[in-house]
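Participant: Pasting the sequence and the predicted model now:
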Amino acid sequence: MTTTRNTEAVATARTVDATPLVRGVSPVLEVPFTANGDVDYDGFARVVSYAFSCGVTSVMFPGFASEFHKLSDAERWELSLILLDYTRDRDDIAAVVALQDHATKLAVAYAQQVVAAGADLLNLLPPYLLGPSSAAVQEHVRSVLSAVPDTPVVLQYAPNQTGTSLDAPTIGALAREHPNLRLVKVESTPPGALIAALGAQDPPLPSVVGYAGVQLPDAVRRGAVGVMPGCSFIEIYVEIWRRFSTGDSVGAHELHRRLLPYISYWMLHTELIIAAEKLISVRRGLFASAHCRAPAHALDAEEIRTVDRFLDEFADYLPRLDTF
């Protein structure tokens, strides 16, 4: 597959605010690799198509679930364009393109580049390498928000993965300065207190919960407007969210209770859930190889059996895809 494109040729501008599309389930897309570790671009295109076939109205890429830290700049760009080719001309679905650049100058430049290419929203992971000060983190966030004032931004708060510390008053002040800060992806453990505190800001700042939705029921009770899990079993999250949305709290809790033993174990380490989700996608027929670029977690025999038990238990929700 060709890995170069003319950004100006595909640039577009969305005329409708896409923020409302980031509600309910907004999965983070995984990146399939071939058995020798090359990016499987055709497989990624199938991941995009599968995600939207589940009825979601937005997806996010790249995230930790995408192994963003193992992608070259060229790979990240080409994969982003595959996603944007799918979403660019549609007002009913949205692409949330993530920025993980540590240098503020690079984050600003990439934000402007992906917006020009058709990104509907940006997901901003603040810098965390080598322990930047709180003031430096806030200035980084302000710089990106200022660079794309007409584009909605999701601020990702993942203290377990990054060590970055932010609180609701600080985030609320940033949102008052920059109204394009529209959502916060909360991945603290537990997330509920921060979700509630953000909702109590003036104006209220809505949250989506990450971390595989381990604490999803509490997040919903505290006001979360969505969940951003991985993407190998989207259908289960969609059903949980449907039950919450229709007032079937008992049914939502019951399905989440069944899911919890699996996701709570897999979320013991980010590399573990990446490996498990890739094997699930291969078992379902979405792409051919469960390869994770090293350094990675190698599933042991019991962990593989757990994946197969999971697929057996939730077979009614997870049909075979058989697309590669």
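Facilitator: Structure's in. What do you need? Keep in mind that what you see is a predicted model, and the values were worked out from it rather than measured.

Participant: going forward, measure contacts between C-alpha atoms and count neighbours the same way
Facilitator: Will do.

Participant: The closest residue to Y110 other than its chain neighbours: neighbour count?
Facilitator: Beyond its immediate neighbours in the sequence, the residue positioned closest to Y110 (C-alpha to C-alpha, 6 or more residues apart in numbering) is L99, lying 7.3 Å away. Residue crowding around L99 was assessed by other C-alpha atoms under 10 Å; the count is 25.

Participant: isn't L99 right up against N123?
Facilitator: Yes. Distance between L99 and N123: 6.0 Å, which falls inside the contact criterion (C-alpha atoms under 8 Å).

Participant: For the chain, just list every one of the strands.
Facilitator: Counting by DSSP state E, one finds strands in the chain at the ranges 24-25, 58-61, 94-99, 121-124, 153-157, 181-186, 207-209, 226-227.

Participant: what's next to the fifth one, contact-wise?
Facilitator: Okay, so that is strand 153-157. With C-alpha atoms under 8 Å, 6 or more residues apart in numbering as the test, strand 153-157 has contacts from 121-126, 145, 164, 166, 180-188.

Participant: take a look at this one as well, against the first:
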Amino acid sequence: MLDLVRGVSPVLEVPFHDDGALDADGFVTVVGEVLATGVTSVMFPGFAGEVHKLDDAERELLTGLLLDVTRPRDDVAAIVSIPDHATYHAVTRAVRAAERGADAINLLPPHFLGPSREAVLAHVRAVLAAVAPLPVVLQYAPAQTGTALDAGTLHRLAAEHPNLRWVKVESAPPGRLVAALAEGERPLPALVGYAGLHLPDALRRGAVGVQPGCSFTDLYVELWRRWASGDEAGALALHTRLLPYLSYWMQGVELIVAAEKEISRRRGWIGSAHCRAPGYRLDEEEHRMIDRFVEEFGLAPA
């Protein structure tokens, strides 16, 4: 299973109807479309899935729908994310996800109201211990959370808890931390987020995967295929074509969520690009940018 969490590991989006109600059937369609690209792992819920706008029942329902698809398969891993701030809830949800058949846990450290470093580490240790030996991805997203962790601390955590198997690095740029994690007696493989904005540098420094949003997973899969096959020039050429779009959309999490949902709608994956308020509303020029993106990369349905 550990070999499945590498390459492109998209974060699933959550479709809503125009009135804001959850579109559970649309979520199942998204799961199917993303897995059809050939990825070997997916993650839910995350910032790209508007996790902060889902209630407990919705998270439970959608997690169950995902695991119903992945549980019978040995060619794909479901990474269930635990972003809960309270250690009690984080441990409870992580154990519940493990019992339901999650293949790995993604752990976002607590960050509301600036918990101390010691409190953050105690939270992480509690979840790691509760789900052992289930493998865990520790998500490091300082821009979104303000949490500061260094490679030495992460290595010590992994030495204490062998089920800490990866770090998702979303610092900007990620390369130095990726390289530092790859050093030492027990290297910690790194996945990079941030829509793969800095992916070429991260790959050169040893990153083993990327966790973008999901609406154009197939483009990331093609980029990864080129890089893995030794076609570095081809991979860089594709990344260069993506870069003007990614650099604009990654000016804000809500912006890229809105853009990706509109792309998914135009591809016929979801019926509505609605984002629950408060959120980002695309203007006419941003819609024209998506027009260009869909046309340039041939993403419109045949």
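Facilitator: Good, I have the coordinates. Keep in mind that this is a model prediction, so the values were computed, not measured.

Participant: ranking the strands of structure 1 by burial, who's on top?
Facilitator: For the strands of structure 1, the stretch with the most neighbours on average is strand 207-209, a mean of 29; neighbours defined as mean count of other C-alpha atoms under 10 Å.

Participant: average distance between that one and structure 2?
Facilitator: When structure 2 is overlaid, strand 207-209 of structure 1 sits 0.4 Å from its aligned residues on average, using mean C-alpha distance after the TM-score superposition for structure 1.

Participant: which other residues reach that strand?
Facilitator: Residues from elsewhere that reach strand 207-209 of structure 1, judged by C-alpha under 8 Å, 6+ apart: 23, 183-187, 191, 195, 198-199, 216, 219, 223-228.

Participant: one more time with 7 Å
Facilitator: L183, V184, K185, V186, E187, I195, A219, A224, V225, G226, V227, M228 (C-alpha atoms under 7 Å, 6 or more residues apart in numbering).

Participant: now do stretch 276-294 of structure 1
Facilitator: 33-35, 37, 43, 46, 70, 232, 275, 307, 320-324.

Participant: most neighbours, which of the residues you listed?
Facilitator: Comparing the contacts of stretch 276-294 of structure 1 on neighbour count, S232 comes out first with 26 neighbours (neighbours: other C-alpha under 10 Å).

Participant: Tell me the residue in structure 2 aligned with that residue.
Facilitator: Using TM-score structural alignment to pair residues, one finds that S232 of structure 1 aligns to S215 in structure 2.

Participant: Tell me which residues touch T170 of structure 1, please.
Facilitator: Counting by C-alpha under 7 Å, 6+ apart, there are no residues that T170 of structure 1 touches.

Participant: For it, what is the corresponding residue in structure 2?
Facilitator: Aligned partner of T170 of structure 1 by TM-score structural alignment: T153.

Participant: which residue packs closest to G175 of structure 2, ignoring adjacent ones?
Facilitator: In space, G175 of structure 2 comes closest to A202 once its chain neighbours are excluded; the distance is 4.8 Å by C-alpha to C-alpha, 6+ apart.

Participant: Mind putting the strands of structure 1 into a markdown table with distance to I236 of structure 1?
Facilitator: Compiled in a markdown table, those are given as follows (distance: least, C-alpha to C-alpha, whole Å):
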| stretch | distance to I236 of structure 1 |
| --- | --- |
| strand 24-25 | 10 |
| strand 58-61 | 16 |
| strand 94-99 | 21 |
| strand 121-124 | 24 |
| strand 153-157 | 23 |
| strand 181-186 | 20 |
| strand 207-209 | 16 |
| strand 226-227 | 12 |
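
Participant: Burial check on the residue mapped onto P162 of structure 2 from structure 1, number of neighbours?
Facilitator: Alignment of P162 of structure 2 against structure 1 is given by TM-score structural alignment, with P179 as its counterpart. By the measure other C-alpha under 10 Å, the count of residues near P179 of structure 1 is 16.

Participant: mind checking how far P179 of structure 1 is from G172 of structure 1?
Facilitator: Taken as C-alpha to C-alpha, to the nearest Å, the spacing of P179 of structure 1 relative to G172 of structure 1 amounts to 10 Å.

Participant: anything in contact with each of those two?
Facilitator: Common contacts of P179 of structure 1 and G172, defined by C-alpha under 7 Å, 6+ apart, are absent altogether.
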